[in-house]
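attaching a predicted model along with its sequence, questions to come.
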Amino acid sequence: MTTASPHAHGVHFGRTDVQNVGMGVGIVLIVVGILGFIPGITTQYDSLAIVGPNSTALFLGVFQVSMLLNIIQALIGTIGVVMSRNNPMGARNFLMGFGLLYIVLSVYGLIVGVGSAANFLSLNVMGAWGFMILGVAMVVAGWLMSRHLADDAQTR
């Protein structure tokens, strides 16, 4: 049960907006991680490698994936759901912390390049830019939706 008061900013379904967004992002990441293992949704599925640039499988025909990347996506999503479930600050920390991680992975992917052995996650350019957009969106959502958390805690 949540401790969010009914007059708190953006409380819906017993959870704050930041919790709902954190859980939503987590669920989407879990689904994406699982779908990355399904032939048809992931094209060139026969080339799905455990790790590295040799995996030429493409999620939705666009984003290069590997087994490791799919597992990491699902794991991060699970962490997001757990962190967001009962605690607005947990949701905020998930969105901002893992958002920053996605930004760092994006920059790393763009620097090392697609064919490099250092491309252990199998990120292509579209995947790296996708991570950048996701990371920025997560950080912004975590920041914007948690601005009132301190105010709400003081009014309880």
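Good, I have the coordinates.

alpha carbons only for contacts and neighbour counts from here, please
Fine.

elements contacting the lengthiest helix in the chain?
Of all segments of type helix in the chain, defined using DSSP state H, the longest is helix 88-112. When contacts are defined as 3 or more Cα pairs under 8 Å, 6 or more residues apart in numbering; DSSP states H and E, helix 88-112 packs onto helix 17-35, helix 67-85, helix 125-145.

what residues of the next helix or strand after the longest one count as buried?
Translated: helix 125-145. Downstream of helix 125-145, the next assigned helix or strand under DSSP states H and E is helix 149-155. By 16 or more other Cα atoms under 10 Å, the buried positions in helix 149-155 come out as Leu149.

let's bring in a second model and compare:
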Amino acid sequence: MNIQTISWVFAVVFLAMGILGFVPGITTADGMLFGMFQTSAMNNIVYIVTGLAALWAALSNPENSRGLFKVLGVFYALVAVIGLIQGPTVLGILTANAALHFFHVIVALVGLWAGFGTSRTYPEADLATDVRRR
């Protein structure tokens, strides 16, 4: 999986979470997206902005994707750490529960890996012609 593909995945996931967070029925009356993730209007806006940034990176080039993932990795790592310390809110702005804290940790780890761990460009493998002799 290359960094552009990861950008597409981030774009789809974050845009879906952000948009669906505003849809009654998918989000319960007490603000639970899919009955699992605590959400609010501010969370949804942050997710839509994240999704749009990931969409821009996916349509751009690998260097822009790496730069974006460095920023997202650090941002969501801070959100995860602050959320784990503070509990149900992050700086009194974003709401979160255990499932959302876990989601932020995963997003931070993937973002940090994609931003800082994929700095080299590797050619895509052509499995049809990659025959190894033993």
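Ah, there it is. Computed from a prediction, not measured in an experiment: that's the story for all the values here.

would you pull the TM-score for this pair?
TM-score for the superposed pair, counting by TM-score structural alignment, normalised by the length of the second structure: 0.80. Supporting figures: 123 aligned residues with a Cα RMSD of 2.2 Å.

how about TSV for the helices and strands packed on helix 88-112 of the first structure, with distance to Leu105 of the first structure and mean neighbour count added?
Compiled in TSV, those are given as follows (distance: least, Cα to Cα, whole Å; neighbours: other Cα atoms under 10 Å):
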stretch	distance to Leu105 of the first structure	mean neighbour count
helix 17-35	15	22
helix 67-85	11	21
helix 125-145	7	19
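
now do the longest helix of the first structure: which range of the second structure does it align onto?
Using TM-score structural alignment, helix 88-112 of the first structure lines up with residues 62-86 of the second structure.

just to check, Asn93 of the first structure is in contact with Trp143?
No - taking contacts as Cα atoms under 8 Å, Asn93 of the first structure lies outside contact range of Trp143: 9.3 Å.

residue contacts, the residue nearest to the spatial centre of the first structure?
Centroid-nearest residue in the first structure: Leu29, 5.4 Å away (criterion: Cα atoms, centre = their mean). Contact analysis of Leu29 of the first structure by Cα atoms under 8 Å, 6 or more residues apart in numbering lists 73-74, 76-77.

how about 7 Å then?
Residues in contact with Leu29 of the first structure (Cα atoms under 7 Å, 6 or more residues apart in numbering) are 73-74, 77.

please apply the same query to Leu20 of the second structure.
Ile26.

8 Å instead, please
26-27, 33.

and for Gly67 of the second structure?
Gly115.

same thing with Val125 of the first structure?
Counted by Cα under 8 Å, 6+ apart, Val125 of the first structure has contacts 109-110, 113-114.

which position in the second structure aligns with it?
In the second structure, the residue matched to Val125 of the first structure (TM-score structural alignment) is Ala98.

over to Ile30 of the first structure?
Counting by TM-score structural alignment, Ile30 of the first structure lines up with Leu15 in the second structure.
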